[in-house]
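Peer 1: A predicted structure for the sequence below; I have some questions about it.
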Amino acid sequence: MSSDNLFKFARIAGVASLMAAAGLLSSCQVKPLYAVSTGVTQKLSEVSFSDATSRVGQQVRNQLIFIAGRGAGETKTPKYTVDLGVSSGTGGVIYLPSSDTSGAGRTTVTASFTLKDASNGKVLKSGSRSVTSLVDFPSQEFAKQRAIRDSEDRAAREVAEMVAADIAAALSR
C-alpha cells in the first residue's frame, strides 16, 4: 500500500468515526429534572407534607415545602401527599482523655418518606435518606448546644433536598 492510499484510508476512517460519534450523541435525550416541559414543577406544587413531630422534623418539612412550592408555601388542594418521618441524633467521635469529653462529633438526620396519590392512596414512591453533618464541640455548654443545633439544621436542609429530588423523580415518570 502506498503512502497516498494509507493517508486516504486514515482520513476516511477518521471521518467515519466522527459521523458515528455524532450519531450516538444525537440519540441522547437528557432533560433537566425541574424543566417546565416535564410538568414536575406543577406536580411538586401540588404535594402536601405530613406534620412534624420534632424540631428537626419541622426543619425538614419547612425546607420541603419551600422547595416544592418554589417559595409560595404549602398547597391548599394537594393531589399528592407525603408521609414524613424524621429522626436525628448527635454523638461524639473524638474523645479527649484529659477530660473524658468529646471535642468533635457528628449529627445524623434520617428522613423516611412515602409519596401517595391523594385521590386513591396509591403509593408512588417510598424511601429513606440520611445525611451526616460534622460538628465541633466548644467548651462552653451554650455554644456546644448551638453548634449541635446548627449541625442539625445543615443536615436537615441537605436531607430535604435529597427527598425533594426523589419525589421530583417519581413525579416525572
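Peer 2: On my side now, so go ahead. Numbering: from 1, shown residues only.
Peer 1: going forward, measure contacts between C-alpha atoms and count neighbours the same way
Peer 2: Noted.
Peer 1: for the helix or strand in which residue 143 is found, packing partners?
Peer 2: Per DSSP states H and E, residue 143 falls inside helix 141-171. The contact analysis (3 or more C-alpha pairs under 8 Å, 6 or more residues apart in numbering; DSSP states H and E) places helix 141-171 against helix 40-44, helix 55-69, strand 101-117, strand 123-136.
Peer 1: Most tightly packed of these?
Peer 2: Of those, the one with the most neighbours on average (mean count of other C-alpha atoms under 10 Å) is helix 55-69, at a mean of 21.
Peer 1: from the middle of its chain, how far away would that helix be?
Peer 2: In terms of C-alpha atoms, centre = their mean, to the nearest Å, the centre of helix 55-69 is found 13 Å from the chain centre.
Peer 1: sorry, back to before: and the angle for the helix holding residue 143 with helix 55-69?
Peer 2: 40 degrees (axes from the mean of the first three to the mean of the last three C-alpha atoms, to 10 degrees).
Peer 1: buried stuff in helix 141-171?
Peer 2: Residues of helix 141-171 classed as buried: 144, 147-149, 151-168, 171 (neighbour count, 16 or more other C-alpha atoms under 10 Å).
Peer 1: just stretch 81-91 next, same as before
Peer 2: Buried residues in stretch 81-91 (16+ other C-alpha under 10 Å): 81, 82, 84, 85, 86, 87, 88, 90.
Peer 1: Redo those as CSV? Include secondary structure and distance to residue 132.
Peer 2: Formatted as CSV, those follow (DSSP: H, G, I helix; E, B strand; the rest coil; distance: C-alpha to C-alpha, whole Å):
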residue, secondary structure, distance to residue 132
81, strand, 26
82, strand, 23
84, strand, 18
85, strand, 17
86, strand, 13
87, strand, 12
88, strand, 10
90, strand, 9
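Peer 1: Now the two most distant members of the residues you listed.
Peer 2: Farthest pair in the buried residues of stretch 81-91 (C-alpha to C-alpha) is 81 and 90. Separation: 29.6 Å.
Peer 1: Tell me who's in contact with the spatially closest residue to residue 49 that is not a sequence neighbour.
Peer 2: Computed as C-alpha to C-alpha, 6 or more residues apart in numbering, the closest residue to residue 49 that is not its neighbour in sequence is residue 82, at 4.8 Å. Contacts for residue 82 were tallied using C-alpha atoms under 8 Å, 6 or more residues apart in numbering; they are 47, 48, 49, 50, 113, 114, 115, 116.
Peer 1: Below is structure B, check it against A:
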Amino acid sequence: MTRRTLPRALTATTGLALLLLSGCTATPAEPTASEPAPSAAGEPSAEATPAPTAPTPSTVTCETVLTPDAYAELEADGLTPRDATAHTPFMGDLLDAGALGCRWAKDQSDIAFWVARLPVDGETWPAWETALTAAGFTQGDDPVPDAYLGPVEPGSGIAPVVVRTDDAITYVSAPDFAVWIAPAG
C-alpha cells in the first residue's frame, strides 16, 4: 500500500467512522438481542461469543501488533495512537473478551484505523469461527491466507477483515491493511 492509497482507503471510511464514533461510550454497551453475550460460566453457548483462553500476551501491544512498515505509513499519513473504541459489534465482542484494542486517527479529521488481537487456541477457535459466521464474515484467502471478510459497511463500501493465525485472531478495519498484521510471537 502506498502513501497515496492509504488516505483514500481511510477516507472511504469517513462516514462510517463518524457514525460509529458518534455512539461510542467509555464503557462497553450491554449486549442487545442481536448481539451475543458470553455465558456466565465463560463457556461459549450456541448464542454466546466465546471467552478468551488466555490474556493478551505482554509481547503484543499496539506498538508491536503491526509491521514496522505499517507504523511508518501511519506516521507519514498523520495518524497517531488513540484510545481504542469498537469499530464494529464484532470488534466490540473481541474487546469484551479481553482482546488488545488499538486505534490510530488523524487530528481534526474522521480518518481512523482499528486493530484488535485476541489469543485463540485450537479449543476455542470453533466457537469464534461460529461467531464470525453469525456476524456475517466469510472465509477466504483474500487479502491474506485465513482471512474472514466481514460485511461491507453501507456508508463506506469497505469491509473489515479478521485474520486467523495458530494462536490468535486479528481484526483490521479494512482488508487492504491485513498485510500490516505482524506475525505473532
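Peer 2: That came in fine, so what should we check first? From a predicted model like this one, the values you see are computed outputs, not experimental measurements.
Peer 1: Mind checking the TM-score on these two?
Peer 2: For this chain pair, the superposition-based TM-score is 0.28 by TM-score structural alignment, normalised by the length of the first structure; 84 aligned residues with a C-alpha RMSD of 5.3 Å.
Peer 1: ok, back up a step: with the contacts of residue 82 of the first structure in mind, which one is nearest to residue 20 of the first structure?
Peer 2: Set against residue 20 of the first structure, the nearest of the contacts of residue 82 of the first structure by C-alpha to C-alpha is residue 115 (42.3 Å).
Peer 1: The closest one contacts residue 83, doesn't it?
Peer 2: Yes. The pair residue 115 of the first structure and residue 83 passes the contact test of C-alpha atoms under 8 Å, sitting 6.7 Å apart.
Peer 1: right, and the helix or strand after the strand or helix carrying residue 91 of the second structure?
Peer 2: Counting by DSSP H and E, the element that carries residue 91 of the second structure is helix 89-96. Per DSSP H and E, the first helix or strand lying C-terminal to helix 89-96 of the second structure is strand 100-106.
Peer 1: what helices or strands is whichever helix or strand comes after that following strand leaning on?
Peer 2: Next in sequence after strand 100-106 of the second structure, counting helices and strands by DSSP H and E, comes strand 112-119. Here strand 112-119 of the second structure touches helix 89-96, strand 100-106, strand 168-172, going by 3+ C-alpha pairs under 8 Å, 6+ apart.
Peer 1: just so I know, which of the ones you listed lies nearest residue 134 of the second structure?
Peer 2: With C-alpha to C-alpha, the closest approach to residue 134 of the second structure among those belongs to helix 89-96: 9.8 Å.
Peer 1: helices or strands up against the closest one?
Peer 2: strand 112-119.
Peer 1: just to revisit the earlier point, make JSON lines from the contacts of residue 82 of the first structure and add distance to residue 58 of the first structure to it.
Peer 2: Listed next are these as JSON lines, based on distance: C-alpha to C-alpha, whole Å:
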{"residue": "47", "distance to residue 58 of the first structure": "16"}
{"residue": "48", "distance to residue 58 of the first structure": "14"}
{"residue": "49", "distance to residue 58 of the first structure": "11"}
{"residue": "50", "distance to residue 58 of the first structure": "10"}
{"residue": "113", "distance to residue 58 of the first structure": "14"}
{"residue": "114", "distance to residue 58 of the first structure": "17"}
{"residue": "115", "distance to residue 58 of the first structure": "18"}
{"residue": "116", "distance to residue 58 of the first structure": "20"}
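Peer 1: What is the nearest of the residues you listed to residue 68 of the first structure?
Peer 2: residue 47 (7.1 Å).
Peer 1: Please report how far that closest one lies from residue 55 of the first structure.
Peer 2: From residue 47 of the first structure over to residue 55 of the first structure the distance is 21 Å, taken as C-alpha to C-alpha, to the nearest Å.
Peer 1: OK, contacts around residue 82 of the second structure?
Peer 2: 102, 103, 104, 105.
Peer 1: could you redo the last one with a cut-off of 7 Å?
Peer 2: Residue 82 of the second structure is in contact with 103, 104, 105, counting by C-alpha atoms under 7 Å, 6 or more residues apart in numbering.
Peer 1: The second one against residue 79, yeah?
Peer 2: Yes. With contact defined as C-alpha atoms under 7 Å, residue 104 of the second structure and residue 79 form a contacting pair (5.4 Å).
Peer 1: Could you report the neighbour count for the nearest residue to residue 116 of the second structure once chain neighbours are set aside?
Peer 2: Of all residues not flanking residue 116 of the second structure in the chain, residue 101 sits nearest, at 4.4 Å (C-alpha to C-alpha, 6+ apart). Using other C-alpha atoms under 10 Å, the number of residues around residue 101 of the second structure comes to 23.
Peer 1: Ok, the one 3 residues further on next?
Peer 2: Neighbouring residues of residue 104 of the second structure were enumerated by other C-alpha under 10 Å; the total is 20.
Peer 1: One more: residue 11 of the first structure?
Peer 2: 12.
Peer 1: Distance from the helix or strand where it lies to the middle of the chain?
Peer 2: Using DSSP H and E, residue 11 of the first structure sits in helix 3-26. Helix 3-26 of the first structure sits 43 Å away from the centroid of its parent chain (C-alpha atoms, centre = their mean).
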